[in-house]
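>>> sequence-free structure coming up:
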């Protein structure tokens, strides 16, 4: 099972009403086809209700567990919302300074 599939499976434990997992590895230095090292997650769950941003991130980290290790996921951008917060949010990622040059 790919790292991306494992990440999706583990994040489903947070009962998301919306989940978007994007492999952004190709935009970072050292990329090669098939590399899975940099991800962005947009997750909407009522489990985040009443929690500060850092607490939401802690829940995501707990769900992801050992996937956040140097040999697996190097970077994880987290956008965690409750339903009434997430519409219209800009979740775009900045360019990496070490991105492969075109």
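Nice, thanks for sending it over. Bear in mind the structure is a predicted one, so any value in this text is a computation, not a measurement.

>>> okay, CA-based contacts and neighbour counts for the rest of this
Noted.

>>> residue nearest the centroid of the chain?
residue 41 (2.7 Å; C-alpha atoms, centre = their mean).

>>> OK, contacts around it?
Contact analysis of residue 41 by C-alpha atoms under 8 Å, 6 or more residues apart in numbering lists 19, 20, 21, 22, 76, 77, 78, 79, 80.

>>> quick one: what helix or strand has residue 16 in it?
For residue 16, there is no enclosing helix or strand under DSSP states H and E.

>>> ok, second structure coming up, stack it against the first:
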């Protein structure tokens, strides 16, 4: 299974998002730190979920990082997170 599919699966199971977009941006980082042949190292996540209501940006990031702990400890070098609750600006 591709890393992007694992990320989508774990975030869906953890947060039941209203919207979720996971972009593999590895090609933008070729030759940079953490880049590997074959990519699957750099991702950007846009997620909207009720689970983020009343949570600070840091709390939201911590929740996502915890859900993806195995990937962040392994193949994923960088993860840009845009997390919001329904009705907040910056929704995906």
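Alright, I've got the coordinates. All values derive from a computational prediction rather than experimental measurement.

>>> buried subset of the contacts of residue 41 of the first structure as a ChimeraX selection?
The buried residues among those can be selected in ChimeraX (16 or more other C-alpha atoms under 10 Å) with this line:
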select :19,21,76,77,78,79,80
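
>>> what residue of the second structure matches up with the residue nearest to the centre of the first structure?
When the second structure is aligned by TM-score structural alignment, residue 41 of the first structure is paired with residue 45.

>>> mean shift of the strand or helix carrying its match relative to the first structure?
Secondary structure from DSSP H and E places residue 45 of the second structure in strand 42-48. Compared with the first structure after the fit, strand 42-48 of the second structure shows a mean deviation of 0.2 Å (mean C-alpha distance after the TM-score superposition for the first structure).

>>> one step back: dump the contacts of residue 41 of the first structure into CSV; add distance to residue 37 of the first structure as well.
Output for those, formatted as CSV (distance: C-alpha to C-alpha, whole Å):
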residue, distance to residue 37 of the first structure
19, 19
20, 16
21, 13
22, 11
76, 8
77, 11
78, 14
79, 17
80, 20
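
>>> restricted to strands, list the contacts of residue 41 of the first structure.
Assigned to strands by DSSP state E, the following of these qualify: 19, 20, 21, 22, 76, 77, 78, 79, 80.

>>> if I look at the last one, how far off is residue 45 of the first structure?
Counting by C-alpha to C-alpha, to the nearest Å, the gap from residue 80 of the first structure to residue 45 of the first structure is 8 Å.

>>> which helix of the first structure spans the most residues?
Ranked by residue count under DSSP state H, the longest helix found in the first structure is helix 53-64.
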